Every structure is written in C-alpha cells, then in structure tokens.
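Visitor: build the 3D model from these lines:
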Amino acid sequence: MSNELVIEINPSQVEIAYLEDKRLVELNRETSDAKFAVGDIYLGKVKKIMPGLNAAFVDVGYEKDAFLHYPDLGPQFQTLNKFLIQSTSKGKKPVSMNKIQSDPDIFKEGKITDVLHSGQLILVQISKEPISTKGPRLTSEISIAGRNLVLMPFSDKVSISQKIKSSDERSRLRKLIQSIRPKKYGVIVRTAAEGSKVAELDKELRSLVAKWEAVPGKLKQAKVPSLVAGELDRTITMIRDVYNPDFTNIYVNDKQSAGEVKDYVASIAPEKQKIVKHYSGDAPIFEHFGIEKQIKALFGKTVSFKSGAYLIIEHTEAFHVIDVNSGNRSKAGSDQETNALEVNMAAAVEIARQLRLRDMGGIIVVDFIDMHSNENRIKVLEKMREEMSKDRTKHNILPLSKFCLMQITRQRVRPEMHIETAEKCPTCNGTGEVSSTLLLVDEVFNNLKYIYLELFRKNVKIHLHPFIAAYLTSGIVSRHMKWMWCLKKRFKIVPKTNMGFLDCKFYDNDGEIVL
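Guide: Presented below is the predicted three-dimensional model:
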C-alpha cells in the first residue's frame, strides 16, 4: 500500500489530502488565520459559574464563552493555578517549575465553586473546537504533544500507549522515560515511539520542555484573553500525527513550505526526507493528482461505492444516519442473503472511509441491508472493526441489532468536514435566465484589459472550465496568443474542473483573486 500526502497551500487556506493507494481517505482544510484549534493554550477569564452543571463558562476571546467542566480541570489544578498567579505577578522574574511547590490533587467528586470564582484568571487548553452553535470545550490539564511523546506539566506519571503490545518494549520505554524525565513533568509515550532510541526521545522531550518553559515569559506580557502557546503549523501537525515509515511521497505546491516539511521529516526520519517533493506543475496540485474529482464524488448526500450500490448520508444535530442501499445491483445465481452480505461488506469499507474523510463525530447509526444469519452479521461487524482500526480517532462499534442497525460512537474534536457538491448554476446564478454565451469571450478579454491597463497587475492567471480553456488555447494561432500579442503581456489560462461552465476567475502571482 502506498501512503501519500498532497498539500495545497494558498494565501487563504491550507488543504491536506491523505491518499491510500491513490484513494482519498482524509481531507483537512484550515484557513490561514484559524484560531481555537485543538491544543492551543489560552489565558482566559472565568465569566460565569454554573453549579448545576458543575462547570464554568470562560472567556478565551471566542464570540461565545468556552465551556470548562469540573472533571476537565485536572488533578493538579491548584498547582497550575499557583503557577499562573506567580507567572502573572508584576515585578517578579518568570517562575521556574522547580520552585513551584506541588499542592494536593483536587477531589474527583468536588464542586466547581470550591476552586473557581467569577473574574478569576485561568490557564486553559482547547480540547474541542467550536462546533455548530457551541463554543470551544476546554481543559486545564495541560498537555504538549510531540510525535513520540506528550508532556504533562505538574504530573509525575509515565503512561505507555495501549497500542504497544510488547511487554518488553513497554517496560523498556517506561524505564527509559523515567531516567530522562525532569521533575514535575509527566509523560505519555505515544505508539510512534515503539522501537525509538534514547537519544531521539531525549531530544524530543527537551524540545517539549523548552516549549512549556517559554509560557511564563509570555504570561507576563499577555492580555486577557489571549493565545499563550499555539499548536504547530497545521501542515506539520498533520504530518506528525499521520506519518509512518510506509509513507512513499509528500507533495507540496509551495516551495518554502516544502522546505519546512522536508526539515521536519528529516528531524524524525532522516532517511525519508527525499519523499518530500515540491510540485511545480501548471495544473493545480489537487487537479493533477485527481483529488478534486474524488472530492466531488465522495461528498454529498449520496455516495456510490460498488456495482450500483450506494450510501445515503444524513446529518442531524443529535447524530448521523447512514443508509446502505443495493441500488440496481444484481448478481446471477446469488440468493438475497449472499447478495446482502456482499453489499454490506463493501459498504463497511466505504463507511469507514467516509467517517475519516468527513471527520464525522458523535453518534453514527448505520442501517445495513437486512441479513437473517447471525454469522453474517458477525462478519460485517468484524469487517467494520478491521477497517476502523486504521482510524486514529477514538471510536467504539456496537454489534448489529436484529434489524441490522449498527451504532458507532466517534470522538468529535473539530467541526465535521462539509463540502457542498451541488452547485448554483453559474450561468444563470439561480435565476433560470442566462445572458448570451456569445459575450463570454469578450467579457474575459475586457476584464483582462482592465486588470493589465487599469490595475497594472502582472502575471495574471485565468481559471476557467476545461472546455472554455480548451476553446481559448486551441489552434496554431489561438485566442490566447492573439490576446498576448494585443496586450503585449503574458498570462496563463488554467483549466479547473471545479469551475462552472461559464464561470471565470482572475488570480495574481500570489494566488489572490483580482476579479
């Protein structure tokens, strides 16, 4: 199996596609100015205490107050609070971790009113991004994640990932971390650390400690509310979490970012830095690798997957529903039970892919085609568990009911990926009336003259539907060539399959829209 990342970077957003054998299985989009991402650490202020919920609402700068539940304060909250008070005190030097005296852990069944009050400053970390009408979910149990380790300030525990099965390896890693761990720091050893050498883990641990030790200095200057420590760049974070030794290629369309990615890969796997490649082709990178076409096919209410079979995916505020349909699929010589099993097995593969691709979270109910055999229901369950084992997000799968309904819970920490595949007609703009298509070419040329002669822009790129682009560039002396001679300027015509048939957009050399 080939594992590839394709990264498209433009001024407004970063898009990262994860491919397995050229099939799109994960898609991440984030705007360049994205805030309140999972892992970001904020200095906030308690706005309201809710004793009935045993929780508090905290102002971290989002339009809606964030939610902090008592169990999410963490056992060492009193020590963290002492650290915050000393770090924000005027006239004192930034506090050292070694000089902080640890307070007793707070009670697991305690009350929020015992530890917090309105107006109190508090150091929090985003555990769940804003979703729908809800603000961010917070925790005060601060953690700083690396590729192999997660640093837990004020803790003294060393935990090993349960996915590391070898007892000898677990024991080796525990002893190793205990020997290099600084005082007042706990460590969680991630699955990626299996087989790692002491020098590699020690280097990463030092970098995580250095990142935390920069926090007191930032707290001195911080206003309330404000970001104190952000996660890594989204591109690097994605690579950190999904990278494995089987990766074959990482393509990036931005030269500077490609260099940064190569440096990061070299730091974790020097022998693999050659897999990072800068894509410099004329066609958009997602078009070149066929990702744009897959996005159009895989998002939307209806998803086809095998021999006419398809899924219907519905979303509600409470949960998601997926209905499996055999469609017009028929197979000579097969009885209904066999046919249902084959469709359900194929559906399990596509459903696992859709959950990762759309980052669907919460409760998912799957309505499989009815099967009478309990043995067949078990086969579908095992197939679903096998496919979902590739999913890094925490999840739980329940057996099929007698009605062939399956319940899945999947951790939700950020908004679901939603891409509208149905497009408003660009020709009539939804009105049902169109202007003459004869005017399109003249309109493109007039806009081009305006951009060059009035706005004085350079190196313009025109994005058009492939049919229109072909019409303008075909022939020995194409309209494209005639326009360049007329304007005495060079420009590119870029075909894009996601453009409307008569739609047209003009970009400058920095990728910003001009018209």
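
Visitor: every contact and neighbour count from this point should use C-alpha atoms.
Guide: OK.

Visitor: which residues touch stretch 68-80?
Guide: With CA atoms under 8 Å, 6 or more residues apart in numbering as the test, stretch 68-80 has contacts from 53-58, 100-108, 110-112, 115, 123, 137-141, 154-155.

Visitor: which residues of this protein fall in helices?
Guide: According to DSSP state H, the chain carries its helices in the segments 77-88, 167-180, 198-213, 215-221, 234-242, 255-268, 285-288, 291-298, 336-358, 374-388, 440-449, 466-473, 479-487.

Visitor: show me the contacts of stretch 68-80 that map onto strands.
Guide: By the criterion of DSSP state E, membership of the contacts of stretch 68-80 in strands covers 55-58, 123, 137-139.

Visitor: what's the farthest-apart pair in those?
Guide: Spatial extent of these (CA to CA) is set by the pair Ala55 and Leu123 at 15.3 Å.

Visitor: to compare with the earlier structure, here is another sequence to fold:
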Amino acid sequence: MKQMIVHSTQHMTRMALLENGKLVEYAAERDQQQGLVGSFYKARVINVLPGMQAAFVDIGQKKNAFLYVDDVLHPHLEKQPAVKPSIETLLQPGQDIVVQVRKEPRGGKGARVTTHYTLPGRWIVFMPFAEYVGVSKKINRESERNRLKGIGERLRRAEEGIIMRTVSEDQPQEAVGGDLAFLRAQWDHISRRALSSEVPALLHSDLSIVQRFIRDAFNPERDELVLDSAKAAKEAEVFLDDMAPGGYKPVRLYSGKESILTAYGVQEQLHRGFARKIMLEGGATLIWDEAEALTVIDVNTAQYTGGASLEETVTRTNLLAAEEIGRLIRLRDTGGIIIIDFIDMEQEEHRRMVTDCLERVISKDRTKTHILGWTRLGLLEMTRKKARHDSTGFAPAICPCCGGTGKSGNWHE
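Guide: Model (predicted):
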C-alpha cells in the first residue's frame, strides 16, 4: 500500500510518498516557484553555435535555454537523416520556435529544451509529431504489449505518436481513447496560444507535484492520500474525479495536533535518509558523497558480523546495502553517474545476487535508471536521469566556510 502525505503551508507544498511505512520519495514546491520541466514556451533563437551543434533560445528566464541538434531533428529515429545536418541549416537567429523544457536550469546553466513535445496523461504519453506507438518496457506479457500497440495504432492520427504507460496494462480502448482526446485538446490549446503570443511566452505549465503524483503513480482503488489542508484536499478530489472517475474516496484530511510529517514519521526518515553517513540494520553503514554529476556510495561492514563466514557476512551486508541504496537513490532523487563501492566478494554468484537485488528495488522508480555493471576495480556503475531540482525545502545547506568538504580553506603556519 502506498500513502501520499501532503503538508501545505502558505508558501510551500511538501509531498512524501510512503510504501508500507517507508519513505521512498520526497519533493517540495514553492507556490510561486513551480518547476519548469514539462512547460511549453514560445521562444526566440538568440545564438546558433555550429561548433557545439546547438542553439541558445530565449524563453524569458534569467539564462537562455540550451537546444541541442538532436532535439530539433524528427523525434522518430527512423525518420532522421543518416548524416546529422548542421544546426545552422535547421535554425536561424531571430527565428521563433515552440520548445518544451526537459531539464531544469542548474547552477550557471540554463534550462535544456526540446522540440520533441510530450504530454503525459493517465494511461498514455501523447507526442504530436512522433509517428509511432511505443509500449512501456515494464509490461512483460507479449500478448498485452501487442494488444496495447494495436489500440495505439487504431487511435492515433498519421503524424501522432503514443507511448502506452505501465498503468495502461489491461485498460480498455475507451479509457485510452478518452485520455488521448483530452491530450489532443491540450495540444490544440498550446498551438493556438503559440500563434497569438508574443515572444517569449509561457504557453503551458506542467501540473503541481501533488497532481503529477496522482497522474503518474496513484491508484485510487488501493492507495491513500492524506493532506492537512482542506483547500488542497478539495482540489485533489476534483483532480482525481476528473482523471479517474469511479466513486473512490482515497483522500483523507488530517486533523491531528502535531505536524502531519511528524505524525507519519516522515521528518525522522528525512533526517536519516539525507545524512552523509547512513546506518543499516545490524550496524553496517553507507557513506554518501555527491559532486555535481557524480555520486559515490561506500559500503562498510562496520559493526555487522552476521554471517558464518567472511564471504557470507560480506554478501549479507551488500544485499542489505543494495536494498537501502535503491530506496535512497529514489528518495534523494540522485542523478548522473552513480558509483557504488560494495565490499569485495569472491564469488560471481554473490555479485549477481547484489545486482539483482538492486535492480528489483529500482524497478519501482519512475525515473529512468540503468545499471551498467561491475568495473574492473569491483565497483558497481549505474546512471540515473534527473530533470528536476533537488528536493526544495529539505536538502541540507552547504557550509559557507568549507563549501561542504569538511575542510577549512584557511591554512595557518
């Protein structure tokens, strides 16, 4: 069972996702600072850089957005030319173009944008110009994959593309068709606004964090949504009724005296989950160090002595660590390259057990994650896509003296 806990204040909404009481996702959003990912803009090309095969476009933010040549070519790989053309033949300075944000601005970098437009619904992802039907890889039954692909081919228009989401499994054609009709209308609205708007202009914003979760991962038949704001609860009920009408009542208003995040154990789990040193069951530890595009996780037995032999102790420790690392990667929304230094194991079978355990846990993650395998040094290498900001409102502040290194920059003789 999943529980979504939502704490609302005057200026911020904080959302925590619990699976069987364990915190697996956390996000926060300021009311006036909703993320850009998924939003559509009417933009103007400012610079075209042939050496980078990219362009910078003005979307009305502090930094110009970055548009790579691959995001200008046709979204269907089979429709792209065999030799990639120069960006100069595709875009010109001063040209107006509709773009969608695929990655938030970060540090000194502007947002990453694309012309491969996607509009996610409850059952499908609609792509106005993709010209193909895809089915989620998490749907394993070949007969069901073929059925869903057939539905998509019957419903789509010639230029359109559809991806059948994991939750579309066993859904009737009528449900998928209703979703498609809604998303087509949304795209038509964006197109009409683009024709009448001055550059730069926001044409369409993605949903709030609560609505995104309801759309992407909430099952009203078995999951629970608990909020501490009557206004937010009413808005969630209206959105849920529009998305999945069926008379379900999974929305509950919390009225306890203590904070909802404290009452459901979220605050305590946040402090443990975002620490640099994380204690595991039995005394083993994880040391979690992050750079901008690289995260290194070190596994230590510490006080754990649970096996009959060294190899058994090491394997048990690594299995415990893999389970927790899979959960924490999702909770901390860790992105980029991830290197895990598990304790050395002698047997290939044990390494495979650890990999299988990690894959099982991350299979629940909606963010694309790929385990590359073991390096020659015995490190496990993986990558995880990250589009949005860090968890606003909780991520620990960087120390102004040491910059997060733990070492002072003031050296004295």
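
Visitor: quick one: TM-score?
Guide: Overlay of the two chains. TM-score (TM-score structural alignment, normalised by the length of structure 2): 0.89; 396 aligned residues with a CA RMSD of 2.3 Å.

Visitor: need the helices of structure 1 in JSON lines with mean neighbour count and distance to Glu423 of structure 1, can you?
Guide: Below are the helices of structure 1 laid out as JSON lines (neighbours: other CA atoms under 10 Å; distance: least, CA to CA, whole Å):
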{"stretch": "helix 77-88", "mean neighbour count": "19", "distance to Glu423 of structure 1": "50"}
{"stretch": "helix 167-180", "mean neighbour count": "15", "distance to Glu423 of structure 1": "52"}
{"stretch": "helix 198-213", "mean neighbour count": "15", "distance to Glu423 of structure 1": "45"}
{"stretch": "helix 215-221", "mean neighbour count": "18", "distance to Glu423 of structure 1": "46"}
{"stretch": "helix 234-242", "mean neighbour count": "17", "distance to Glu423 of structure 1": "29"}
{"stretch": "helix 255-268", "mean neighbour count": "16", "distance to Glu423 of structure 1": "32"}
{"stretch": "helix 285-288", "mean neighbour count": "17", "distance to Glu423 of structure 1": "18"}
{"stretch": "helix 291-298", "mean neighbour count": "17", "distance to Glu423 of structure 1": "11"}
{"stretch": "helix 336-358", "mean neighbour count": "20", "distance to Glu423 of structure 1": "19"}
{"stretch": "helix 374-388", "mean neighbour count": "17", "distance to Glu423 of structure 1": "32"}
{"stretch": "helix 440-449", "mean neighbour count": "15", "distance to Glu423 of structure 1": "20"}
{"stretch": "helix 466-473", "mean neighbour count": "16", "distance to Glu423 of structure 1": "17"}
{"stretch": "helix 479-487", "mean neighbour count": "14", "distance to Glu423 of structure 1": "28"}
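
Visitor: what's the closest of those to Val366 of structure 1?
Guide: Taking CA to CA, helix 336-358 is the member of the helices of structure 1 nearest to Val366 of structure 1, at 8.8 Å.

Visitor: helices and strands around the closest one, which ones?
Guide: strand 23-31, strand 302-306, strand 309-315, helix 374-388 (3 or more CA pairs under 8 Å, 6 or more residues apart in numbering; DSSP states H and E).

Visitor: try 10 Å this time
Guide: The contact analysis (3 or more CA pairs under 10 Å, 6 or more residues apart in numbering; DSSP states H and E) places helix 336-358 of structure 1 against strand 23-31, helix 291-298, strand 302-306, strand 309-315, strand 319-325, strand 362-367, helix 374-388.

Visitor: and that helix, how far from structure 2 on average?
Guide: Helix 336-358 of structure 1, aligned to structure 2 and superposed, deviates on average by 0.7 Å (mean CA distance after the TM-score superposition for structure 1).

Visitor: would you check the span in structure 2 matched by that helix?
Guide: Mapped onto structure 2 using TM-score structural alignment, helix 336-358 of structure 1 spans residues 310-332.

Visitor: also stretch 171-181 of structure 1?
Guide: Under TM-score structural alignment, stretch 171-181 of structure 1 corresponds to residues 146-156 of structure 2.

Visitor: how about Gly178 of structure 2, what's its partner in structure 1?
Guide: So Gly178 of structure 2 corresponds to Lys203, using TM-score structural alignment.

Visitor: before we move on, the earlier item: make JSON lines from the helices and strands packed on helix 336-358 of structure 1 and add distance to Met417 of structure 1 to it.
Guide: As requested, those are exported to JSON lines (distance: least, CA to CA, whole Å):
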{"stretch": "strand 23-31", "distance to Met417 of structure 1": "8"}
{"stretch": "helix 291-298", "distance to Met417 of structure 1": "11"}
{"stretch": "strand 302-306", "distance to Met417 of structure 1": "15"}
{"stretch": "strand 309-315", "distance to Met417 of structure 1": "12"}
{"stretch": "strand 319-325", "distance to Met417 of structure 1": "13"}
{"stretch": "strand 362-367", "distance to Met417 of structure 1": "14"}
{"stretch": "helix 374-388", "distance to Met417 of structure 1": "18"}
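
Visitor: out of these, which comes closest to Thr237 of structure 1?
Guide: Closest among these, using CA to CA: strand 23-31, at 11.2 Å.

Visitor: and the angle from the closest one to helix 291-298?
Guide: 100 degrees (axes from the mean of the first three to the mean of the last three CA atoms, to 10 degrees).

Visitor: strand 23-31 of structure 1 vs structure 2, mean deviation?
Guide: Taken over the aligned residues, the distance from strand 23-31 of structure 1 to structure 2 averages 0.8 Å (mean CA distance after the TM-score superposition for structure 1).
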